[in-house]
Every structure is written in structure tokens, then in C-alpha cells.
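Q: would you be able to build a 3D model of this:
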Amino acid sequence: MRMITRSIPVAALALCLGTAALSAQEPSNGTFQWYVGGQGGAMIFRTPDQDASAIPTFGGQALIVAKRTGLLLSVEEAVGSDEVSSYSDAGGVQSVTFNDIRKYSAVLMAFPIRSAVQPYLGVGYGIMHVVNPQATGLTGSNGIANELGSTGFGTFLGGLTFQLGRFMAFGQYQVTTAPSNDVVTDEAGIIVATGRLLEGPTHTFTGGLRFGLGSAREGAKTGGY
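A: Model (predicted):
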């Protein structure tokens, strides 16, 4: 899991840069467009040792739109302070503290109707992890905390967007699936720790602006579109 976690920022950057080469059609005016933007809001999460809490979140995204469908790639950082969690090992329950939660999402989008204020829906997948968790128990391990603090998720989102010149203002809600318990084993395959640092689904409410970077198909407009 640590290798996966370390590779996430590189993969996210490659995905965002790769959007420049993809074709898209903006749903409201029929021209091929792609967008980059930013958002801010709040994430609600829970841990084994902490009830549901809301912390501020911010991030960036790239949106490619094709007819009434699209692909949204986003990276978000939810900024907390001294959040608490735990996992179990042979020595008992080991406490862990962390501050931030980082989330990477890839979502297939649908724009079902065309109107001045346009609704959209999306389903996708992503990876989420707590940033730099610190094990505070007597036999706790930061390495184990890192592994149990990272999880994949399925996601659903819905929102509203409207055009402001070359800008696209939006507000949206995103929910992720709850992670299942994980186990950490040693080289002999013996279980040394179990649990998850995050528990239950997360709920994120955000708003922001996307900026249109122009046509992604300027060289192919004489075709059938």
C-alpha cells in the first residue's frame, strides 16, 4: 500500500496533463471544450475513535465533456488538526493521530438535460489516504498506520453547474463507499495488525469554478459535429 500511496501524486498529475489530448463537447453550447478548475468546501468523515467531523477541503480538477457525458479527474485535501484513530495489533489497541485526508477521484459524468442551470450526476472510483499518520501507542508502527490509512472507494456525486462566460460555476455533493477492515501481515504471512483509520462513508460538499481552455478539437471541426 505504501508504494501505491507514493505513486498516487505522479499518476494524478499524468492524468490531469493527459486531458489536453482528449476530445470533449461542452453540453450547453455544443462546442468541444475541456476545463480545469478548483473547488473548496467541507468533508465529513469518521474514525474508530472519533464521531463524524467536518473539516475544510480544497483541491483542483480537470473536466473533459463529450456530448452529454464526461470524465472528471480531481485531487482534494481535507485539512484537519490532531484527528484521532486507532488499529489493533498483538499489543492491543494502538492510537494514531493525523491531520489531513487526501482524495483522488476519477468519475464518469452525465449531463441529462440542457438548461441555464444544468444538473449532473457521476459514478467512479478513487483512492483516499490520511496524510503522515503518527502511531502514539507503545507498540504502534507508523508503517502499519500508513497501510491501514489508505483505501480505495467507489463514489457517487451530483451537482448543478451554470455558465459564466468562459467560466463554469458549480456546486456538488460527493459520497464515497465505506472501507472494509484490512489486515497487515509479516513476511511469514502472520497477521500483525487489523483495522482501518477511516470508518464509514465520507461526505463532501464543495463549490467552485472551472475555466474553459478552448476547443479540444480545433483541427477536426469540419467533420460530422
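
Q: only C-alpha atoms from now on, for both contacts and neighbour counts.
A: Fine.

Q: am I right that Leu13 is in a helix?
A: Yes - the assignment for Leu13 by DSSP: H, G, I helix; E, B strand; the rest coil puts it in a helix.

Q: Tyr125 versus that one, what's the distance?
A: Per Cα to Cα, to the nearest Å, Leu13 is found 17 Å from Tyr125.

Q: same check, this time on Ser105
A: Distance from Ser105 to Tyr125, counting by Cα to Cα: 6 Å.

Q: who's more crowded, these two?
A: Taking other Cα atoms under 10 Å, Ser105 and Tyr125 do not tie; Ser105 has more neighbours (22 against 16).

Q: OK, contacts around Leu72?
A: Gln61, Ala62, Leu63, Ile64, Ser105, Ala106, Val107, Leu108, Met109 (Cα atoms under 8 Å, 6 or more residues apart in numbering).

Q: now do the same for Thr17: helix, strand or coil?
A: Small correction: residue 17 is Leu, not Thr. Classified using three-state DSSP, Leu17 is helix.

Q: neighbours of it, just the number please.
A: Around Leu17 there are 11 residues (other Cα under 10 Å).

Q: what sits against it?
A: By Cα under 8 Å, 6+ apart, the contact list for Leu17 is empty.

Q: swap in Thr5?
A: His129, Ser150.

Q: just to be sure, it is in a helix?
A: Yes - assessed with three-state DSSP, Thr5 lies in a helix.

Q: one more, for comparison:
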Amino acid sequence: MAQHVGRWPLLQGRDPVDVLAEHGLAGEPLRAVRGPADEVELHYEVAPREVVAAPTPTPTPPGARRTQRLGAYAVVVDEGRLLMSQLADWVPGGGGLWTLPGGGIEPGEEPLSGVVREVHEETGQTAIAGNLVQVQSAHRVGPDASGGRSHEDFHAVRLIHLATCPLPTPARVVEVGGSTGAAAWVPLGQVPGLQLGDMVRRAWPFVAGGESYPV
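A: Take a look at the predicted model:
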């Protein structure tokens, strides 16, 4: 029988993994459910956290181009379907992967405005952006995707927001020539069967109605 270990508030912008670590735990997401006050509860299967040495950062090759990109993305669920976008085939290292709609924030743009704009460009939906629920960080050192130099040191910071779509329509890509190749409303049960980008796996605890972690 499962044993209840603890219940802790998740403040805006905090990662559940960090909260568990503060209590000496590590775990895997099980489900997201609505609580009695209509709050979202994230349920995890946990175990004592193993203390390991911090990984050694990948060194930046001499002359590598260093880039940091801030992006905003949306978790949009409607009637048991998750709004998703598929990266175009030409995207280096990610072509064909399904991910959350969103993208880079333009200089001076508010993140919430960026979420709304990107969701429309990638899926044709008019969204209402809500709370920030997760901040993801992804670091890669490797061949320069632009072809301008031999290597790049790329750091992506992703702001994950909950969002709603009051009047959902068939998903379609609006921005021609961008990094999005396709868009779809995907039934939650079918999400684990897709080729998923890491962003979806990490944000899955915030997908309302998601019963299992997509592996």
C-alpha cells in the first residue's frame, strides 16, 4: 500500500524536483489532479534521495559562439487533449519531435504576450496565458547549428505557463517558414506514443488529467 510522505506548497517558478530534494527525496511524477479548492495537486512516487557529485560542466571550445535564449511555452489542455507542435524536419537536433507550443521572447516583450503570440503562430489558437509553473534550463555544447562557426555553447531558459483556449479550433501552423512543421490537439493517452522533446517530459506533471509519465 502506498504511504503518504508529505504535502508541500509549490510556489510560482519552483520545480517540484527541487522541493522534493529539500526534503531529502527524489521521485517520478504520477499524476496531476484538482484539489478541493480547485488547485492543482502534483502526485509523485518518492524515495530517499541519493547524494551524488555534481556533474562536471562541458568545457566551451575556444572560439565557440556563446548564446542564451529565453523562451515562453504553454501547457494547454482542452477536453482531454494537449495542444502540441512538431518541430520542422530541418531543426538541428530536434527535427520531428513533438513539444509544447512556444518560442523565443522578443526584446522588450512581456513573457505572457510572447506565449500568446507563439501559440497562435504555431497552432492557430487564441490562448489566454496564466500562471508560470516551471522554469526549465537546457545547456548544449556542440556543432554550431547556424554553420557560422565550428562550435556553439547554447543555453536555453524556458518559462512554462499554464494557458487556456476558450474557443479551440483545428490546430494549424500559421507562421510559414518557421521552426514548426505541424500542430495538433493530441489526446492525453496518445502523448506517450509520440517522439517527444525533453520539454514535454519535464512539464508533464503540470498537464491536468495526465495519468502517467510519458516515457
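
Q: just give the TM-score of the two.
A: The TM-score (TM-score structural alignment, normalised by the length of structure 2) is 0.26; 105 aligned residues with a Cα RMSD of 6.1 Å.

Q: circling back to that earlier point, going by distance to Ile55 of structure 1, which of the contacts of Leu72 of structure 1 wins?
A: Ser105 (18.5 Å; Cα to Cα).

Q: that closest one contacts Val123, correct?
A: No - judged on Cα atoms under 8 Å, Ser105 of structure 1 makes no contact with Val123 at a distance of 9.9 Å.

Q: the lengthiest helix in structure 2 - contacts with which helices or strands?
A: For structure 2, the longest helix by residue count, based on DSSP state H, is helix 111-123. Applying 3 or more Cα pairs under 8 Å, 6 or more residues apart in numbering; DSSP states H and E, one finds that helix 111-123 of structure 2 contacts strand 65-78, strand 81-87, strand 102-104, strand 128-143, strand 180-187.

Q: with mean neighbour count added, can I get those in CSV?
A: CSV is the format used below for these (neighbours: other Cα atoms under 10 Å):
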stretch, mean neighbour count
strand 65-78, 20
strand 81-87, 24
strand 102-104, 23
strand 128-143, 16
strand 180-187, 20
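
Q: would you turn those into CSV with distance to Glu122 of structure 2?
A: Listed next are these as CSV, based on distance: least, Cα to Cα, whole Å:
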stretch, distance to Glu122 of structure 2
strand 65-78, 11
strand 81-87, 7
strand 102-104, 7
strand 128-143, 15
strand 180-187, 6
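
Q: show me the contacts for Thr155 of structure 1.
A: Counting by Cα under 8 Å, 6+ apart, Thr155 of structure 1 makes contact with Val107, Val123, Gly124, Tyr125, Gly126, Gln174, Val175, Thr176, Thr177.

Q: helix, strand or coil for Val19 of structure 2?
A: helix.

Q: that one and Ala32 of structure 2: what is the separation?
A: Taking Cα to Cα, one finds Val19 of structure 2 at 16 Å from Ala32 of structure 2.

Q: higher neighbour count, those two?
A: Neighbours were tallied for Val19 of structure 2 and for Ala32 using other Cα under 10 Å; the higher tally belongs to Ala32 (20 against 16).

Q: my read: that one touches Tyr44, true?
A: No - if you go by Cα under 8 Å, Ala32 of structure 2 and Tyr44 don't touch, sitting 9.2 Å apart.

Q: next structured bit after the lengthiest strand in structure 1?
A: When structure 1 is parsed with DSSP state E, its longest strand is strand 69-89. The helix or strand immediately downstream of strand 69-89 of structure 1 is strand 92-110, counting by DSSP states H and E.
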